[in-house]
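1. Below are the sequence and a predicted model for it; my questions follow.
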Amino acid sequence: MTEANDPPETLIARLVALMDLEEIEVDLFRGGRTDEPWTRVFGGQVVGQALIAACRTVERPRLPHSLHAYFMRPGDPNLPIVYEVSRDRDGRSFSSRRVVAIQHGRPILNLACSFQIPEQGLEHQFDMPDVPPPEGLEDDRDIALRFREEIPLSRRAVMLRQRPMTFRPILPLARYEDEALPPFHSYWFKAVAPLPADQILHRGLLAYASDMMLLSTSILPHGLSWLRDDVQEASLDHALWVHGDIDLNDWLLYAMDSPRSSEARGFTRGQIFTRDGRLVASVAQEGLIRVRR
């Protein structure tokens, strides 16, 4: 089930251009704005662009392996975002950077990130969950098109938009039903067209994609969906650890769980696996959850 679409290559070119920041002064960068129908800037965009800004100040072969970000204010999707980078430290193996994202002269996000020269060491990991492969699952946008009349008008444009990454949920109807479910959710995702083999770009885009659907896992036990107009959700922070090289040209599994929700906040964790079961990234996030009475 499809509508008239831009070619996948066009969608990817727009996303790559969104991450290609303009250097306007030493350690000062400007990120372009997206044409997606957000009422506020998507958090993954700000995190991804901030990480790319930090990467522009670090020499190869050092690669980003962790970031911790706090969302401070909603971003204005009609304006570009300025990123100011502070070079805190360059050691023999690690580098540290801080980034402030600015709009209207005020910070909207603070991000700290760490870089490391690749090296070998001890290895272990959790097993990947046993889930169906992506080939037998329906694309999230096709599901939204099928349920379009049940999506509130205030959310319909966002749900039906074209995306440069395709998402295939393991629980395809979780967001459309009022049934209370355990706080576990997974989906496969990848780029809709080939991306250049640039590890900085792939890690920046992983930061972008890792904010998708994460917080909504924390409302599954309550029989709610963020598609409802009486549910308010907003990311408060975001943490990402990268354990190995990322390839968004192949399917990745995003397995999420929410150990706790309380005091109008939901806490969610995520693990990102390759198709062959290698754990390549971990994510944690806390967000605001309110049910309007």
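-> Looks like it came in fine.

2. Only C-alpha atoms from now on, for both contacts and neighbour counts.
-> OK.

3. Can you name the element that comes right after the strand or helix carrying Ala13?
-> Following DSSP states H and E, the helix or strand that holds Ala13 is helix 8-19. In the C-terminal direction, the helix or strand that comes right after helix 8-19 (DSSP H and E) is strand 22-25.

4. How about residues contacting that next one?
-> Strand 22-25 has contacts (CA atoms under 8 Å, 6 or more residues apart in numbering) with 29-31.

5. Quick one: the helices in the chain, in order.
-> Secondary structure of the chain by DSSP state H: the helices cover 8-19, 43-55, 140-146, 153-160, 199-209.

6. Indicate which one of those is closest to Trp251.
-> In terms of CA to CA, the element of the helices of the chain nearest to Trp251 is helix 199-209, at 12.2 Å.

7. and the angle from that closest one to helix 8-19?
-> Interaxial angle of helix 199-209 relative to helix 8-19 (axes from the mean of the first three to the mean of the last three CA atoms, to 10 degrees): 90 degrees.

8. So which bits of helix 199-209 are buried?
-> 200-209 (16 or more other CA atoms under 10 Å).

9. and the two most separated of those residues?
-> Ile200 and Ala209 (14.3 Å).

10. Could you dump the buried residues of helix 199-209 into a markdown table with distance to Gln49 added?
-> Shown next, in a markdown table, are the buried residues of helix 199-209 (distance: CA to CA, whole Å):
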| residue | distance to Gln49 |
| --- | --- |
| Ile200 | 11 |
| Leu201 | 10 |
| His202 | 12 |
| Arg203 | 11 |
| Gly204 | 7 |
| Leu205 | 9 |
| Leu206 | 11 |
| Ala207 | 9 |
| Tyr208 | 8 |
| Ala209 | 12 |
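
11. second one coming, line it up with the first:
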Amino acid sequence: MKAPVQELLHLFDLEQLEDNLFRGQTQANGQRSVFGGLVAGQALLAASRTVPEERPVHSLHAYFLRPGDFNVPIVYDVERIRDGKSFTTRRVKAIQHGRPIFSLAASYQVIEEGASHQASMPEVPAPETLDTDQAIRMKLVERLPEQYRNDFLTERPVEFRPVTPLDPISSEPKAPVREVWFKVIDRVDASPVLHRALLAYCSDFGLMGTAMLPHGMNFWQANTQCASIDHAMWFHNDFRIDEWLLYRSDSPFAGGARGMNFGSIYRQDGTLVASVAQEGLIRQHRSDSPA
């Protein structure tokens, strides 16, 4: 197995401290705090460890409360809210330094048959015909401040292939729409529970940036402050995280220093597997501001 995938799976190998208490390791990735997708994925996995596998998660709703410290582990305290005949509810509090940094509520359901329809997948080129994000990053690295270059070029456990490559450093306004194929770069032989937790992890990549596109804002600008505020997901169908998935996101609104983003995730055969919603802080300070 490739080293980046081994490292990723190690992060999702939660240590059980008590019946409802788990501990997850953190990782520095060039950001000022723990990547929000990692906290969301670990919290979902902690909740799922207290639910029978025959009741898969169908939704989660989460709030990012404080920046995570990547120098210490995160403790996940799971509360068993309800175990009903059809639905199970869990609430998770992620704790560092004695304070909550993240909260999540997740709902699980026994598998049932029912009325079914879905939105059609956009017509886009197949992932095999597109450039990898690694190749795109290589073209941009010389324009980055030197302190960011190593992290920017580090091999990642998840490969992204954008349908329309965007310059992440450019300040040119663009339409608030992104379409990108992604998958984990090596086979993940694990239960659907872990695949769903890993999808929660992947769902945070690039989503908030969709609302920044019309305003010429990017994460590399010194006067731009960005942070996820909340995150919601609905799981619709089965999938594998190591097979190509299309992530289409759009932003219908930004205002009040916040940007709203919606996402749809499809299998390569066109099946809709998940829907995502997130609001993020996108605050731009004056160029002379000490912030």
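-> That came through, no problem. Treat the numbers as computed from the prediction; the structure is a model and nothing was measured.

12. so how far is the helix holding Ala13 of structure 1 off the chain centroid?
-> Computed by CA atoms, centre = their mean, to the nearest Å, the chain-centroid distance of helix 8-19 of structure 1 equals 16 Å.

13. what's that helix in contact with?
-> For helix 8-19 of structure 1, contacts defined as CA under 8 Å, 6+ apart pick out 31-34, 48-49, 52, 162-165, 191-195, 201, 204.

14. Filter the residues you listed down to just the buried residues.
-> Buried among the contacts of helix 8-19 of structure 1 by 16+ other CA under 10 Å: 31-34, 48-49, 52, 162-165, 191-193, 195, 201, 204.

15. Of those, which belong to strands?
-> 31, 165, 191 (DSSP state E).

16. can you list those in JSON lines and add distance to Asp247 of structure 1?
-> Putting those into JSON lines (distance: CA to CA, whole Å) gives the following:
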{"residue": "Gly31", "distance to Asp247 of structure 1": "23"}
{"residue": "Met165", "distance to Asp247 of structure 1": "13"}
{"residue": "Ala191", "distance to Asp247 of structure 1": "9"}
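
17. residues in contact with the equivalent of Phe273 of structure 1 over in structure 2?
-> In structure 2, the residue matched to Phe273 of structure 1 (TM-score structural alignment) is Tyr266. Going by CA under 8 Å, 6+ apart, Tyr266 of structure 2 touches 121, 245-247, 272-274.

18. how about the nearest residue to the residue mapped onto Pro173 of structure 2 from structure 1, chain neighbours excluded?
-> Matched to structure 1 by TM-score structural alignment, Pro173 of structure 2 sits across from Ala180. Of all residues not flanking Ala180 of structure 1 in the chain, Gly223 sits nearest, at 3.9 Å (CA to CA, 6 or more residues apart in numbering).

19. any idea how far that neighbour lies from Glu150 of structure 1?
-> Going from Gly223 of structure 1 to Glu150 of structure 1 by CA to CA, to the nearest Å gives 16 Å.

20. One more: Gln232 of structure 1?
-> Going from Gln232 of structure 1 to Glu150 of structure 1 by CA to CA gives 18 Å.

21. just Met19 of structure 1 next, same as before
-> Distance from Met19 of structure 1 to Glu150 of structure 1, by CA to CA: 33 Å.

22. quick one, strands of structure 2?
-> 15-18, 21-24, 57-64, 74-83, 87-96, 99-109, 158-162, 177-184, 224-235, 245-255, 258-267, 272-284.

23. ok, the residue mapped onto Val124 of structure 2 from structure 1 - contacts?
-> When structure 1 is aligned by TM-score structural alignment, the residue opposite Val124 of structure 2 is Val131. If a contact means CA under 8 Å, 6+ apart, then Val131 of structure 1 has Ile170 as its contacts.

24. burial of the match of Pro173 of structure 2, as a residue count?
-> For Ala180 of structure 1, the neighbour count with other CA atoms under 10 Å is 13.

25. From Ile246 of structure 1, how far off is it?
-> Counting by CA to CA - Ala180 of structure 1 and Ile246 of structure 1 are separated by 34 Å.

26. Just the buried positions in stretch 269-281 of structure 1, please.
-> 269-274, 277-281.

27. Let me fix that, I meant to ask about stretch 221-229 of structure 2.
-> Buried positions in stretch 221-229 of structure 2, judged by neighbour count with 16+ other CA under 10 Å: 223-229.

28. Now those in CSV, please, with extra columns for distance to Lys139 of structure 2.
-> What follows is the buried residues of stretch 221-229 of structure 2, written out as CSV (distance: CA to CA, whole Å):
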residue, distance to Lys139 of structure 2
Asn223, 24
Thr224, 23
Gln225, 25
Cys226, 25
Ala227, 27
Ser228, 28
Ile229, 32
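
29. wait, what's in contact with whichever residue in structure 1 pairs up with Pro214 of structure 2?
-> Using TM-score structural alignment, the partner of Pro214 of structure 2 in structure 1 is Pro221. By CA under 8 Å, 6+ apart, the contact list for Pro221 of structure 1 reads 180-183.

30. Lovely, talk soon.
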